[in-house]
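In: have a look; sequence and predicted model below, questions after that.
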Amino acid sequence: MPRYVIILSTAINTPTDLRHVFQSVNFFSGIFEWSVDLDDCDKILRIVCGNNISLELVKILKSGGVNSLVLEIFDENGISII
């Protein structure tokens, strides 16, 4: 099973933003784990999933008012694909 690690910079500024991230991530069934580093200035969102959902995730986050930017995507071999 392919496994991707997607790293995004986000604009999470409020508890409402964080709640939207939670709802957006839960929209996808192929996510194995995820985390947000709120102490980092870029509010890094790290997703481990079975498919490259980066474009769809960015769109869903934006629809809820959370801007994000894909910084890196790694494939199952740990090789950067962007």
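Out: Received, thanks. Numbers count the residues shown, from 1 in each chain.

In: CA only for contacts and neighbour counts going forward, please
Out: OK.

In: how about the closest residue to S68 other than its chain neighbours, what does it touch?
Out: Residue nearest to S68 in three dimensions, not counting chain neighbours: T10, with 4.2 Å by C-alpha to C-alpha, 6 or more residues apart in numbering. With contact taken as C-alpha atoms under 8 Å, 6 or more residues apart in numbering, T10 is in contact with 42-45, 66-69.

In: cutoff 10 Å now
Out: 17, 21, 36-38, 41-45, 58, 61-62, 66-70 (C-alpha atoms under 10 Å, 6 or more residues apart in numbering).

In: next, the one to line up against it:
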Amino acid sequence: MMKPEDTPQFIIVLSTVIRSNADLIQVKTIIASYKCISRWSHDLEDVDQVLRILADDNISEEVITDLKTSGIAAAIMEVFIPNCR
């Protein structure tokens, strides 16, 4: 039997275009609206401005839609499940 902490989580990797501090605040607000997200990071130094999300579900399409609705360009780079056999 799997324990909750053994449940695989999705790693969602998105490229984004963050143009301002207001955009970054909007990203934080969108991320905070998802209860299934346990961790996230954003690399503004990377050419793709990579947004990495660790979530219980594959919410990549929903996050992309929310970002685009807020005027933030984004695209899915990859979605995978670590330690999945």
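Out: Looks like it came in fine. This one's a predicted model, so the numbers in the text were calculated from it and none came from an experiment.

In: TM-score for this pair?
Out: Here the superposed chains carry a TM-score of 0.90, computed using TM-score structural alignment, normalised by the length of structure 1; 79 aligned residues with a C-alpha RMSD of 1.4 Å.

In: aligned partner of the residue nearest to S68 of structure 1 in structure 2?
Out: Superposed on structure 2 with TM-score structural alignment, T10 of structure 1 falls opposite T16.

In: that match and T65 of structure 2, how far apart?
Out: As judged by C-alpha to C-alpha, to the nearest Å, T16 of structure 2 and T65 of structure 2 stand 12 Å apart.

In: what's the counterpart of Y34 of structure 2 in structure 1?
Out: Y34 of structure 2 maps onto F28 of structure 1 when the alignment is built from TM-score structural alignment.

In: and for E62 of structure 2?
Out: By TM-score structural alignment, E62 of structure 2 lines up with E56 in structure 1.

In: which parts of the helix or strand where its match lies are buried?
Out: E56 of structure 1 is located in helix 54-63, with elements delineated by DSSP states H and E. Under the neighbour-count criterion of 16 or more other C-alpha atoms under 10 Å, helix 54-63 of structure 1 has 54, 57-58, 60-62 buried.

In: distance check, Q26 of structure 2 against W40 of structure 2.
Out: Distance from Q26 of structure 2 to W40 of structure 2, by C-alpha to C-alpha: 14 Å.
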